[in-house]
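K.L.:
Please find the sequence and the predicted model below.
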Amino acid sequence: MGLPEERGRSGSGSRGQEEAGAGGRAQSWSPPPEVSRSAHVPSLQRYRELHRRSVEEPREFWGDIAKEFYWKTPCPGPFLRYNFDVTKGKIFIEWMKGASTNICYNVLDRNVHEKKLGDKVAFYWEGNEPGETTQITYHELLVQVCQFSNVLRKQGIQKGDRVAIYMPMIPELVVAMLACARIGALHSIVFAGFSSESLCERILDSSCSLLITTDAFYRGEKLVNLKELADEALQKCQEKDFPVRCCIVVKHLGRAELGMGDSPSQSPPIKRSCPDVQISWNQGIDLWWHELMQEAGDECEPEWCDAEDPLFILYTSGSTGKPKGVVHTVGGYMLYVATTFKYVFDFHAEDVFWCTADIGWITGHSYVTYGPLANGATSVLFEGIPTYPDVNRLWSIVDKYKVTKFYTAPTAIRLLMKFGDEPVTKHSRASLQVLGTVGEPINPEAWLWYHQVVGAQRCPIVDTFWQTETGGHMLTPLPGATPMKPGSATFPFFGVAPAILNESGEELEGEAEGYLVFKQPWPGIMRTVYGNHERFETTYFKKFPGYYVTGDGCRRDQDGYYWITGRIDDMLNVSVREKIGPIATPDYIQNAPGLPKTRSGKIMRRVLRKIAQNDHDLGDTSTVADPSVISHLFSHRCLTIQ
């Protein structure tokens, strides 16, 4: 595996080892001793021991972790069965098949009844507006989830049914997804920033029979009439001969103007009054959340599911084509997100954790909801954006709740860097112990600012590489064990066996660059693309039989550190530069101020191909963060060619 010897500078706030000239080692920082002393993994040597066992004895390693959870029935047969080689038959992965459990029971009932955490805060909710706050304990969350589970069952939702959720970052979103998990239904959460067309496409692809949404919400100063978008999506579904039978609506903002004569009963106190919000009401389809909850009982027996039963569907952002419905399963996903959360963030019972991601993305699934709750953690749930009402917002929340572990995206870090150090340094941030990044590789300049300014040179940074498809972290430092290099995702997590391949599929040893692949399954790996297993096999296993292909390029340095270099089909292999002939020579080179990217930072290559072909039929572009970039590229394409 090429892991380095344990070395590096010690001491809190040390500047780290400087770069040793051209071709030398990159700057690095060792974990502060005070972090290592209390860490679950206190040294690089201990990490190596655990990692070696996890890849050499995966059944025993994950079997020991599985004992920490509740299983209605134990695994009756092999703990792990799989095939990664398309030449040997169908691709499949089975962890603990035949064992039965329920992830909602494990993240709520187990914590309330077995661990006596009923009075512990599960979430501090911060609304879009400062001052809009609430908190919910584990017991309160369990009661609400049981109530909404009964609501879903009363609406005819059964095990295996698909439920679409189209909501902002409010507590009801967590309640809805856990209620689906409790009764064995699959939730398909659609980011509330997506268009009605995107929502319709996802409802149709997985045949969702019920939709859960809200009346409206604010994102910064922007008012989003989510119910209107949901209505448009349901109308599109109707036109395509797939009528969704029920839409449950959370009254989040203001009073509704209802059609058809009937008015809803008085709702509970709303979080922000917005009388101008008007929504249409479709009798026979639309139902108010609060009215249904008032009628529901607060106890609900969980549906016991096989470990390999599907838990949820989450669609990729569509950066390379039609979004893929990634399917994760109950048992393996539960083990993996719980374990990655515990070790990557070095979670302890007194921590307050804050992941700024939206639950509409996999980061929110794994590290806002399931991972923290599985560990009995207290988390911050944030509806707003980093710059509203001003750039102090994140750091004021950190101080308000004494956040100890903070996890955000490089995009947010670079945005806040533009405003300088003062908005950060005027807040204490004394509670912070570990910082994390997710979503894309972080550039060294942003890493250094995050470490030196936000973390005051005392907080380890866990720069995590993973995918929607992997369920949880794959390459990551551990706070008390791993010497950090700015921009490197460092080493594999437990159970992860990476390799770097060349174009011929040969494994490269030592210092190398090529395709990043994984040689064996980990519990959190996706099991299929919903309704299209052939696409699953073609996308992830066909190019290099015997390996899971990430689609990302990677470099391993002389110390064994892994550096993600970008999507492999965005890269030009440096070794063949001198062989480029007329076929590979570009007709035109166009400079641009930016590229079409999704809100999670992925370049939409299919859009770039269309622009290059001067094809204005781009398909769904609702996931593009800045649509003006596309207009600029089209207009300046013509000028360049002329």
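P.N.:
Okay, I see it. Residues are numbered from 1 along each chain as shown.
K.L.:
contacts, neighbours, all on C-alpha from now
P.N.:
OK.
K.L.:
So which residues of the stretch 1-150 of the chain form strands?
P.N.:
80-83, 92-95, 100-101, 121-126, 133-137 (DSSP state E, counting those that start in this stretch).
K.L.:
Buried residues, the second one. List them.
P.N.:
This points to strand 92-95. Judged by neighbour count (16 or more other C-alpha atoms under 10 Å), strand 92-95 contains these buried residues: 92-95.
K.L.:
one step back: need the strands of the stretch 1-150 of the chain in CSV (columns: distance to T316).
P.N.:
As requested, the strands of the stretch 1-150 of the chain are arranged in CSV below (distance: least, C-alpha to C-alpha, whole Å):
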stretch, distance to T316
strand 80-83, 24
strand 92-95, 20
strand 100-101, 27
strand 121-126, 27
strand 133-137, 30
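K.L.:
Quick check: which of these is nearest to L415?
P.N.:
L415 lies closest to strand 121-126 among the strands of the stretch 1-150 of the chain, at 20.8 Å (C-alpha to C-alpha).
K.L.:
picking that back up, out of the strands of the stretch 1-150 of the chain, which is closest to N375?
P.N.:
Closest to N375 of those is strand 121-126 (C-alpha to C-alpha; 10.5 Å).
K.L.:
Now tell me what touches the closest one from outside.
P.N.:
For strand 121-126, the external contacting residues (C-alpha atoms under 8 Å, 6 or more residues apart in numbering) are 132-138, 141, 170-171, 373, 376-384.
K.L.:
Quick check on those: which are buried?
P.N.:
135-138, 141, 170-171, 373, 376-384.
K.L.:
Tally up the residues packed near the nearest residue to T378 once chain neighbours are set aside, please.
P.N.:
The shortest distance from T378 to any non-neighbouring residue, by C-alpha to C-alpha, 6 or more residues apart in numbering, is to A122 (4.6 Å). Applying other C-alpha atoms under 10 Å, we find 26 residues neighbouring A122.
K.L.:
measure A122 to I157 for me?
P.N.:
Separation of A122 from I157 (C-alpha to C-alpha, to the nearest Å) stands at 27 Å.
K.L.:
do G439 as well
P.N.:
Separation of G439 from I157 (C-alpha to C-alpha): 34 Å.
K.L.:
residue contacts, the most centrally placed residue in the chain?
P.N.:
The residue lying closest to the centre of the chain (C-alpha atoms, centre = their mean) is T363, at 1.6 Å. Taking C-alpha under 8 Å, 6+ apart, we find T363 in contact with 357, 438, 468.
K.L.:
A further structure is provided below for comparison with the first:
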Amino acid sequence: MDAALLSVPLVSPTAALSACPPVPPAEARRLRDLDPQSYWLHVAQELTWDTPPTAALEGTLGDFRYFPGATGNVSVNCLDRHPPERVALRYEREDGLRETWTYGQLTDATARFAAALQDLGVERGDRVAVYLGNVPEAFIAIHACYRIGAIYSVIFAGFSAAAVRDRLEDARPKVVICTDATLRRGRVVPLKATLDEALTDLPPTQVIVARRVNAGHPLRAGELDFQALLDATTRRADPVMLEANEPGFIIYTSGTTSKPKGLVHAGLGFLTGAYANVKWTLNLGGQDTYWCTADVGWLTFPIFALVGGLAHGATHVIYEGSIDTPTPARPYELIAAHGVTKVFTAPTALRMLRRAGDDTLRGHDLSRLQLIGLVGEPLDPETWHWAHDTLGGGNVFINNTYGQTETGTAWAGSMVGLTPTRPGACGHPLPGYRARIVRDDGQEAAPGELGALTLTEPFPCLARTVWGDHDRYRATYLSDHPGAYAASDAALLDHDGQLWVTGRLDDVMNVAGHRIGTMEMEAALITHPAVSEAAVVAMPDDVKGAVPVAFVVPRGDAQGSPDLRRELADAVVRGVGAIARPARVIVTPTVPRTRSGKIMRRVLRDLLITGQAGGDLSSLENPDAIDTVRRLLEDKAGQEQ
């Protein structure tokens, strides 16, 4: 890791943040010093239970239960316990459609839709597939499942019919809930038509359609209209009291293999982790108007909005569509119009805003904005400083965090108002988590030493299994480092305990005996004024073992001239060292990315090495990028450095 990055000064926990911390500093220190089991019991006391927990952990990683015997309900904690007159949702769509929902209205709709599901034969433990975008119906449907003990499986609205089919075949839901369509960059994306294709030759299932784009579109025989069903149901389902370890939902990960993994999270265990996560990293409360920009199909949204966010009673802005449509200024318009105090997004979104230029900021009142939380991929210091100094005018706290679908939380970050952060780092492990960086020989890495990231103790929100395949769960997460969960990410803890995640272990390359993470090379590239985004992957080399290849998306009208490519290679040398000089620099107008904005580095690596994009491509947002990059790779002239 570049020593210059590790020596960046820590940022004070109270700098540029007007909100009071969640607890007094002395109490925060006490909680950080607690053993994980005592800590999680403390957190549980802040939630509403029917039978409160009296014990913490039974078992070990791979076979554990947290709060055994305790019972409660997620929807009660997220909806019923808040003032009914408080605004819960401020919904806005790309075309300007708006809706406002109070907690009382949302609770009523959820309880009636839960009753409608019961009337359709949905019972405790049955699966319900939720194929929706960021719409109020997603909140209603998911909390209706929580209310009656059904296991929901959320399916990302950008998936292809084949990807939707894979997930339906695996979960075998009794009911599928979808919208007729969604909007994306001015286009109508036909979700119902995709679902119809996915259901071909599958066993019959009940389909409920929320007709939001074309209200008059006819339904097939046997299908139900979401709003009509809700209007016809007057009974309110009582919340079912579930044991803390009963499954709450299944969420599928996309990876290098063709078969996605259906990760199972315990409902009340997930609630406990998400509640604590939002408390520390956002310090969210009823006084906040808050916007989580993630898609409901990615676990970021359930953690920081659907469950963790609602559990704190904030007013949530939810946006359906692309946040840079119709203009790159749309995020600023939303923040100003709704008086947003806190935003949770991805580094990619900040880089997109930065690329659009500072002129788009002018004329928008962002004075109420206090905090920007981030997760999803490494954050380069350049973007951190731009967000703090330019976007936030020096008056916002930038809290970069780290977590995974499997962990159910962004378990590393700064405790708002209490602990410092360092630009580019992911904060520190939060209370209740035990992180360990492991060297290749299995020993614990020294501070500042790159290794494999592991977690050594269970916690309530850790995924419990892979749906229908516990052996796969053990093989994937518990076999590499016995007695620990393997994150499959490369990371280090610096001398101040700040966590730096440099990328997937596959992205740590060994160049002539030197271990180099891609993050530091990408950070060096982004310092160049002509660069908007950068991704570095490893290419096998007969002499050095591996060499770095850089893919760079230019800013504005910058062109990929030989001079620019040399400048970019020199920037990596200055920032990391001569050993890291890229073998090639490919300047490209686009790179393959997921719908949530992450660059698909695995696809770039496949194109570089084999010329083909293999593995699971179901989350790919822009398939045309594959052909664009392939053509550039075939044109090697002038790209070698």
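P.N.:
Sure, I can see it. It should be emphasised that the depicted structure is a prediction, and the values quoted were computed from it without experimental measurement.
K.L.:
still on that earlier bit, what residue of structure 2 matches up with the residue nearest to T378 of structure 1?
P.N.:
In structure 2, A122 of structure 1 lines up with A88, judged by TM-score structural alignment.
K.L.:
likewise I525 of structure 1?
P.N.:
Correspondence of I525 of structure 1 to structure 2, assessed by TM-score structural alignment: L462.
K.L.:
Please name the nearest non-neighbouring residue to its match.
P.N.:
L462 of structure 2's closest residue in space is T407 (C-alpha to C-alpha, 6+ apart), at 4.5 Å.
K.L.:
pretty sure the one you found belongs to a helix, no?
P.N.:
No: assigned with DSSP: H, G, I helix; E, B strand; the rest coil, T407 of structure 2 falls outside any helix and is coil.
K.L.:
The equivalent of M509 of structure 2 over in structure 1: neighbour count?
P.N.:
Aligning on TM-score structural alignment places M509 of structure 2 opposite L572 in structure 1. By the criterion of other C-alpha under 10 Å, L572 of structure 1 has 9 neighbours.
K.L.:
go on, F191 of structure 1?
P.N.:
Applying other C-alpha under 10 Å, we find 22 residues neighbouring F191 of structure 1.
K.L.:
Around the counterpart of A56 of structure 2 in structure 1, count how many other residues there are.
P.N.:
In structure 1, A56 of structure 2 lines up with F79, judged by TM-score structural alignment. For F79 of structure 1, the count of nearby residues is 17 (other C-alpha under 10 Å).
K.L.:
F79 of structure 1 is in contact with R59, isn't it?
P.N.:
Yes: with contact defined as C-alpha atoms under 8 Å, F79 of structure 1 counts as touching R59 (6.0 Å).
K.L.:
hmm, back to that, checking my notes, the residue nearest to the centre of structure 1 in a strand, right?
P.N.:
No: T363 of structure 1 sits outside any strand when classified using three-state DSSP, being helix.
K.L.:
Per the alignment, name the residue of structure 2 opposite it.
P.N.:
The equivalent of T363 of structure 1 in structure 2 is T300 (alignment by TM-score structural alignment).
K.L.:
just V337 of structure 1 next, same as before
P.N.:
Mapped onto structure 2 by TM-score structural alignment, V337 of structure 1 lines up with A274.
K.L.:
Would you mind giving the secondary structure of that match?
P.N.:
A274 of structure 2 - assigned by three-state DSSP - is helix.
K.L.:
Excluding residues flanking it in the chain, which one is nearest it?
P.N.:
Nearest non-adjacent residue to A274 of structure 2, counting by C-alpha to C-alpha, 6+ apart: G308, 4.5 Å away.
K.L.:
if I pick the one you found, what's in contact with it?
P.N.:
Residues near G308 of structure 2 by C-alpha under 8 Å, 6+ apart: 78, 271, 274-278, 302.
K.L.:
and with 7 Å instead?
P.N.:
By C-alpha atoms under 7 Å, 6 or more residues apart in numbering, the contact set of G308 of structure 2 is 271, 274-275, 278, 302.
K.L.:
Now the buried residues of strand 92-95 of structure 1 in TSV, please, with extra columns for distance to H40 of structure 1.
P.N.:
Output for those, formatted as TSV (distance: C-alpha to C-alpha, whole Å):
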residue	distance to H40 of structure 1
F92	33
I93	29
E94	28
W95	25
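K.L.:
Map G483 of structure 2 across to structure 1 for me.
P.N.:
In structure 1, G483 of structure 2 lands on G546 (TM-score structural alignment).
K.L.:
Report the secondary structure state of its match.
P.N.:
Once three-state DSSP is applied, G546 of structure 1 turns out coil.
K.L.:
isn't it right up against Y82?
P.N.:
No: counting by C-alpha atoms under 7 Å, G546 of structure 1 does not reach Y82; the two are 10.6 Å apart.
K.L.:
more neighbours, the two?
P.N.:
Shown here are G546 of structure 1 and Y82; by other C-alpha under 10 Å, G546 has more neighbours (19 against 13).
K.L.:
Assess the claim that G297 of structure 1 and Q147 are in contact.
P.N.:
Yes: the criterion here is C-alpha under 7 Å, and G297 of structure 1 meets it with Q147 at 5.5 Å.
K.L.:
and P479 of structure 1, how many residues sit next to it?
P.N.:
Per other C-alpha under 10 Å, the neighbour tally for P479 of structure 1 reads 30.
K.L.:
number of nearby residues for the match of I525 of structure 1?
P.N.:
Should you count by other C-alpha under 10 Å, L462 of structure 2 turns out to have 24 residues around it.
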